[in-house]
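Asks: turn this into a model:
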Amino acid sequence: MTSNLTMMEKANAGWNGAPPDWVQELANWVSEKGLNNLSQRLGYSSTTLSLTISNKYRGDLSKVEDKVRGALMGEKVACPVLGAIGRDQCLNSQSLPRAVTNSIRTRLYRACRSGCPHSRLKGGNDA
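Replies: Just a heads-up that it's a prediction; the model follows:
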């Protein structure tokens, strides 16, 4: 980081003094664990996380929020296949390819594409 601002100061500046709870959590984790460590845990680049904290990220903030809420804040969703899972695990499961040799992955593939309320996938049922 090229400035002397702490991550929380960066968040407060970027979010006009009122960063959402999940951005505060992200900033705290980055301060404690470092950008690279958290980048690996969440599956986002250090740049994406830094831009998110400063409210300059132009991608899908709600997806980053879901990852933070699941991986760092312990929020769960009700998966029709796996039961209660972290919001981050839900997002990760949606991106898994269909695997005809793995019955759980096949069921996940279908459930994520068949109207699951937590699915972010576009298109209808291609199960």
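Asks: please make it C-alpha for all contacts and neighbour counts, starting now.
Replies: Will do.
Asks: tell me which other helices or strands the lengthiest helix in the chain touches.
Replies: Longest helix in the chain by number of residues, with DSSP state H as the criterion: helix 21-33. Packing partners of helix 21-33 (3 or more C-alpha pairs under 8 Å, 6 or more residues apart in numbering; DSSP states H and E): helix 7-14, helix 46-53, helix 61-71.
Asks: closest to L108 out of those?
Replies: helix 61-71 (18.1 Å; C-alpha to C-alpha).
Asks: just checking, next helix/strand downstream of the closest one?
Replies: Using DSSP states H and E, the helix or strand that follows helix 61-71 towards the C-terminus is strand 76-79.
Asks: here is a second sequence; please produce its structure as well for comparison:
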Amino acid sequence: MNKDEWFQVLESKVKNASQGKIAKELGVSTAMLNQVLHGKYKGNIDTIKNRVEGRYLRHHVQCPVAGEISVDTCRDNQVRPFSSTNPQRVRLYRACRGGCPHSQLQQTAVTQRIDVQSASDSRYNVEEQLAFCRRLAQGDPQHHIELLERELQKVANRLNTSLWDNKWKGK
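Replies: Modelled structure (predicted):
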């Protein structure tokens, strides 16, 4: 097994606490954690990798519905079953299956995956994001307005972060 950063962090956490405690924090079984640590896990290693990256390395993605979320929360949202009891869960379900660039699921809500700029690219492509919002809204004007409000909030957060960074870099 390649000792990537996430694996080194996992080993370090287990050294400072019990396997049971770390497994509970990550939401996996102690047996799974033990097998991963010893290179004997036969399942999909990405499950625990995403959990370690989200929980301990603070890797985040920009969710079109929920804003900035950890990669493990993103993955959890993708595998949740459909439930109409909460409007946000409905929007998450649709987004995860409808072209979200972070989703690892097969698309069902739209016919083409929407390419967006990588997180390291600071350019913001308005046309792509508007097309994404239109596709997710699927003709529902109220949902389209909600998506645009979230998108505007995301842009404002990026601008404020950039302005703050520039203010303190100059000092």
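Asks: kindly name the residues of the second structure that line up with the longest helix of the first structure.
Replies: Aligning helix 21-33 of the first structure against the second structure (TM-score structural alignment) gives residues 5-17.
Asks: buried sites along the matching stretch?
Replies: Buried residues in stretch 5-17 of the second structure, counted by 16 or more other C-alpha atoms under 10 Å: 6-7, 9-10, 13-14.
Asks: can you list those residues in JSON lines and add distance to V71 of the second structure?
Replies: Shown next, in JSON lines, are those (distance: C-alpha to C-alpha, whole Å):
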{"residue": "W6", "distance to V71 of the second structure": "13"}
{"residue": "F7", "distance to V71 of the second structure": "16"}
{"residue": "V9", "distance to V71 of the second structure": "16"}
{"residue": "L10", "distance to V71 of the second structure": "16"}
{"residue": "K13", "distance to V71 of the second structure": "19"}
{"residue": "V14", "distance to V71 of the second structure": "21"}
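Asks: and the residues you listed, which is closest to G27 of the second structure?
Replies: The shortest approach to G27 of the second structure among the buried residues of stretch 5-17 of the second structure belongs to L10, at 13.5 Å (C-alpha to C-alpha).
Asks: tell me, how many neighbours does the residue lying closest to the closest one once chain neighbours are set aside end up with?
Replies: Nearest residue to L10 of the second structure in three dimensions, chain neighbours excluded: V52, at 6.8 Å (C-alpha to C-alpha, 6 or more residues apart in numbering). Neighbourhood size, V52 of the second structure [other C-alpha atoms under 10 Å]: 24.
Asks: now K21 of the second structure
Replies: Neighbour count for K21 of the second structure, taken as other C-alpha under 10 Å: 13.
Asks: all good on my end, thank you.
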